[in-house]
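Engineer: would you be able to build a 3D model of this:
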Amino acid sequence: MSGHTTELVVFVLLFLLVTVMGFVAARWRRPTDLASLNEWGLGGRSFGSWITWFLVGGDLYTAYTFVAVPALVFGSGAIGFYALPYTVVVYPLVFLVLARMWSVSHVHGFVTPADFVRARFGSPTLALVIAITGLVATMPYIALQLIGIESVLKAMGITGHLPIVIAFAILAAYTYQSGLRAPALIAFVKDTLIYIVILAAVIYIPAKLGGWDSIFDAAKAKFDASPAPGDGILLNANNQLQYVTLAFGSALALFLYPHSLTGVLASKNRNVIKRNMSALPAYSFVLGLIALLGFMAIAAGVKPVMTNGKADNNTIVPLLFDKMFPDWFTGVAYAAVGIGALVPAAIMSIAAANLFTRNIYREYFNKNASDREEANVSKIVSLLVKVGAVLCILALDPQFSIDLQLIGGVIILQTLPAVALGLYTRWFHKGGLIAGWAAGLVAGMWMLYLIPNPVSGKLHFGGSAFALSNFGFDTKMTIYPGFVALAVNVVVAALATLLFRAAKVADGKDATARDEYFADEGDPKVKDLDLTGSH
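Structural biologist: Predicted coordinates:
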């Protein structure tokens, strides 16, 4: 830690600032009673355009993004830029979908995507499947926020897990007290710091490194000397299909995550959603600049921290800041990454807790749970989720944890037919959707299992490049397994639907009406759905 005193002091002071804000948030836009999921878990569904923009942006662009995207560019080159087109593509894709989800949730009081599925397809079993899928996909994502904080601590010479345990204990405390209002308020600080740091970095660092020509020349020289066939500052014939499908598949997955929908459902009307889908691509501009930090690190000669004899590429951004910036500004940059972990981690834990409370506890343990009881259960579960995330990072190799995020994307994609397509069509049979979900998961896990990572020496679950040769094709081309798994899901769901219809198997009852998908602020709401009925 010697030599990093100034950075540590600045980091701790800014961390304490957002901690105070987290506790104060309980009094910000305070309702008469926080004891309901509408208030604790969705901020009273009252956030306007500015708050929603910072909240959703702070939720989607995590510390892992600021650390892992440039780390991927640093290690593999052009393939790391897939994050840029996918965030450009995603907003037009979800523009109308999210407005419909907000409207039907406004009418029925839905808090989670599984709530919607329960009503749309009349199937508690399908809703349970969607809820468990969301929980499983979200848990490693919360753990991954620790990667961002750990990378900063490692750059300051701090080892051990105690600082992370303390950070998450503080996060748990103010999330428990303030609910979604805490990350909504802190997101203002987080996003402001990120913009300041990144804009300073792309102006100041290239100037010190001799300009962009020198940066790209250094990157090209490194990748030209690399033995890995997919590495380079340009895509090649073997990884272009993977790049396209990875970008498109990631775009489809982004707003299926429960925490993404949580920020959207907290908005006060449809126009807030539409304005945000138009304005959020501004983050994509910053993301493109963030990705370039990977090339800057190559030009600056940054060497990642070694952990257990292996290079930890996640440390290259903090080390780049440490090498290029004055100590005080490096502390600000470190705080931006650290706080960038807290905002999404808080929203993710709230979303996971809401899934458990609404779609497992209320459905299977206490159908008559009061609003206060629901809120209390969610508060407790949000604490347990954070404990589970910390245990993940303590028990698992961090490199394996990173691979879990890839697995999470493949998993959450399997909810698309029920959640996203369900907003537009009731054609699929509930049994068909469950069959498609199962087939997609099996296909996705099988493909991920077959992917090796020659760099780390892993034989299985080693990345996102599935070789088409595994299907018997005579080619070296690769593809994103989540994209293929989703295609399997949709085909199986369609075929199974036709079979169930032909066999006259009873389907669930649709509890929603067409006009409810266009409801807006001020339109009447209805009582929460009756949860009685067969499973």
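Engineer: drop to CA atoms for contacts and neighbour counts, all remaining ones
Structural biologist: Fine.
Engineer: who touches L413 in this structure?
Structural biologist: L413 makes contact with 249, 252-253, 256, 482, 486, according to C-alpha atoms under 8 Å, 6 or more residues apart in numbering.
Engineer: could you dump these to a markdown table with secondary structure and distance to L413?
Structural biologist: Formatted as a markdown table, the contacts of L413 follow (DSSP: H, G, I helix; E, B strand; the rest coil; distance: C-alpha to C-alpha, whole Å):
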| residue | secondary structure | distance to L413 |
| --- | --- | --- |
| G249 | helix | 8 |
| L252 | helix | 7 |
| A253 | helix | 5 |
| L256 | coil | 7 |
| G482 | helix | 7 |
| L486 | helix | 6 |
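Engineer: want to put them side by side, so please do this one too:
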Amino acid sequence: MNWTAIIVFVLLFGAVTIIGFAAAHWRRGDLDVLDEWGLAGRRLGTVVVWFLLGGDVYTAYTFIAVPALVFGAGAIGFFALPYTIIVYPLVFLILPRMWSVAHKHNFITAGDFVQGRYGNKWLVLAVAITGIVATMPYIALQLLGLQVVIGAMGVGTVGFYGDLPLIIAFIILAAFTYTSGLRAPAMIAVVKDTLIYITVLAMVIVIPIELGGYGKMFAMIPPAKLLLAGPKDGNLGQFSAYATLALGSAFALFLYPHTMTAVLSSNSREVIRRNAAYLPAYSFMLGLLALTGFMALAVGVDKLPEFAPQFAQYGSNFAVPALILHTFPDWFAGVAFAAIGIGGLVPAAIMSIAASNLFTRNIYVQFIRPNCTPKQEAQNAKITSLIVKFGALLFIIFLPLQYAIQLQLLGGIWISQTIPAVIVGLYTRWLNPWALIIGWAAGLIAGTWMAASLSFQSAVFPLAVDGFTVPGYAALYALAINFAVSIVLSLLFNQILATRGTDLTSAADYRV
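Structural biologist: Predicted coordinates for the structure are as follows:
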């Protein structure tokens, strides 16, 4: 075992734990109210939201998986870069409207907005279930980053004793999330992002120098991995896959409950606009991080005999940890691994809070206990957040990791099917709520079928049209079906006024 790295890792992890519990006293509020526990009282300013959204969007799995995709598949892995650039103009234009109407009506979740906008509890249930189901494997996948770095430090990750470090980490996560709510990940995100920036900058400076410069580094990489596979024999190849993955991922990102939660915790709509302008700094970092996949290829870390057992267990996901161990001293490896590990805790905390908010507001209060007090509502959310984390932990311990990854692919497809109800609903309620439910179901079935036809190994579906094949992100194809069904049925259902529901919002609410 690499004791130096382990000691540094544990010390930083311990410091973060203290910060997590201390966060309960930061900007003190009544944590027995869901608005305070689940949204930090909607009082977070520009700087804190910047770190919170960065910690929310750029997770431990991102820091492991993006370089791993570049390492294994080449240039297609860089789709993550344009997708995070495309998303911020959308945030700038769309989400201030969501903040305004949510602030006016005390909406805490996207489901709350759908309830206020359409007055249809079954559409609310569809949005809530989609959000929770799409989030659960995302939480589980944060454990991948922890598992990989724990294994990189020489600690076994097989059997009960191998799972023990994960269990301890998630017990700590559950404890400070329960006591501090959203304030905990908001404070910890500052530490996490600082460590990540230090690690990434060190890697993109030191490693190319050791390789003789970026020119020599790129010369060591197989040409097939440097460029996208172009159109051939009536097939658009990776061109359409790259474009649709970037566009579809951008559409879906801020529909996830955890990113919506971070947005609604802002103290004004201007905070969201400013962050839409500042957050591309993370895209710059993501581009540098993706380059580390090429660095690992140039170094040939998968061919180094000392890393053979870990590559056998984790595959390409071990590329970055192997690169760090090969290049840097043990103490810095401990810092880097702590950054990745903490990078899993922050989004996992926000995700569990967001999922519990959805369940509490849009299922528990809506269908089970409509007359519960604010304190009972907050208490239910706290307990639900524990159950969500426990479920994610069981998921990762008892099921092979590939199932979590496969479900996460579906998560992106599924969450995209809430776009007509949530995003379009911010601008018009012409779409009929019952038509939206049927369109949502059609999109889910079509998207799931596309993923199933690929054995859940990919989200890029080869759409064949008149002998021409267009590989593309299944979420976009399913969303097109969703919109078509919703529009056609709305033309019919809108003739029956009883199907329209009641809109509790007004045009002025979206501009406050």
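Engineer: circling back: by neighbours, which of the contacts of L413 of structure 1 wins?
Structural biologist: Most neighbours among those, by other C-alpha atoms under 10 Å: G482, with 33 neighbours.
Engineer: quick check: it touching G408?
Structural biologist: No. Using C-alpha atoms under 8 Å as the test, G482 of structure 1 is too far from G408 to be in contact (9.7 Å).
Engineer: once aligned to structure 2, how far is the longest helix along structure 1 on average?
Structural biologist: If you go by DSSP state H, structure 1 has its longest helix at helix 124-155. Superposing on structure 2 places helix 124-155 of structure 1 at an average distance of 0.5 Å from its equivalents, by mean C-alpha distance after the TM-score superposition for structure 1.
Engineer: which part of structure 2 matches that helix?
Structural biologist: Aligning helix 124-155 of structure 1 against structure 2 (TM-score structural alignment) gives residues 121-152.
Engineer: what are the buried residues along the matching stretch?
Structural biologist: 121, 123-152 (16 or more other C-alpha atoms under 10 Å).
Engineer: which non-adjacent residue is nearest the equivalent of G391 of structure 2 over in structure 1?
Structural biologist: Aligned by TM-score structural alignment, G391 of structure 2 pairs with G388 of structure 1. Distance criterion C-alpha to C-alpha, 6 or more residues apart in numbering; nearest residue to G388 of structure 1, sequence neighbours excluded, is M139 at 7.7 Å.
Engineer: that older thread, list the buried residues in the host helix or strand of the match of G391 of structure 2.
Structural biologist: Assigned by DSSP states H and E, G388 of structure 1 belongs to helix 371-395. Residues of helix 371-395 of structure 1 classed as buried by neighbour count (16+ other C-alpha under 10 Å): 373-379, 381-383, 385-390, 392-393.
Engineer: what lines up with V111 of structure 1 in structure 2?
Structural biologist: Using TM-score structural alignment, V111 of structure 1 sits opposite I108 in structure 2.
Engineer: doesn't its match fall inside a helix?
Structural biologist: No. Applying DSSP: H, G, I helix; E, B strand; the rest coil, one finds I108 of structure 2 to be coil, outside a helix.
Engineer: hey, where'd the strands end up in the stretch 351-500 of structure 2?
Structural biologist: Assigned by DSSP state E, counting those that start in this stretch, the stretch 351-500 of structure 2 shows strands spanning 460-465, 468-473.
Engineer: point out the most buried one among those.
Structural biologist: Ranked by mean neighbour count, those are led by strand 468-473 with a mean of 21 (mean count of other C-alpha atoms under 10 Å).
Engineer: check which helices and strands that strand sits against.
Structural biologist: helix 238-253, strand 460-465 (3 or more C-alpha pairs under 8 Å, 6 or more residues apart in numbering; DSSP states H and E).
Engineer: let's have the ones you listed in TSV, adding distance to G215 of structure 2.
Structural biologist: Listed next are these as TSV, based on distance: least, C-alpha to C-alpha, whole Å:
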stretch	distance to G215 of structure 2
helix 238-253	25
strand 460-465	32
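Engineer: of all the ones you listed, which one is nearest A354 of structure 2?
Structural biologist: helix 238-253 (14.1 Å; C-alpha to C-alpha).
Engineer: what is the next helix or strand after the closest one packed up against?
Structural biologist: The first helix or strand that comes after helix 238-253 of structure 2 along the chain, using DSSP H and E, is helix 257-264. Applying 3+ C-alpha pairs under 8 Å, 6+ apart, we find helix 257-264 of structure 2 packed against helix 34-39, helix 46-57, helix 80-105, helix 121-152, helix 330-359.
Engineer: change it to 6 Å
Structural biologist: With contacts defined as 3 or more C-alpha pairs under 6 Å, 6 or more residues apart in numbering; DSSP states H and E, the packing partners of helix 257-264 of structure 2 are helix 330-359.
Engineer: with structure 1 overlaid, report how far the helix it packs on is off on average.
Structural biologist: On superposition with structure 1, the mean distance recorded for helix 330-359 of structure 2 (mean C-alpha distance after the TM-score superposition for structure 1) is 0.5 Å.
Engineer: would you mind getting the angle between that helix and helix 121-152?
Structural biologist: Going by axes from the mean of the first three to the mean of the last three C-alpha atoms, to 10 degrees, helix 330-359 of structure 2 is angled at 170 degrees with respect to helix 121-152.
Engineer: whereabouts in structure 1 does helix 330-359 of structure 2 align?
Structural biologist: Mapped onto structure 1 using TM-score structural alignment, helix 330-359 of structure 2 spans residues 327-356.
Engineer: straight-line length of stretch 306-316 of structure 1, end to end?
Structural biologist: End-to-end distance of stretch 306-316 of structure 1 (C-alpha to C-alpha, to the nearest Å): 11 Å.
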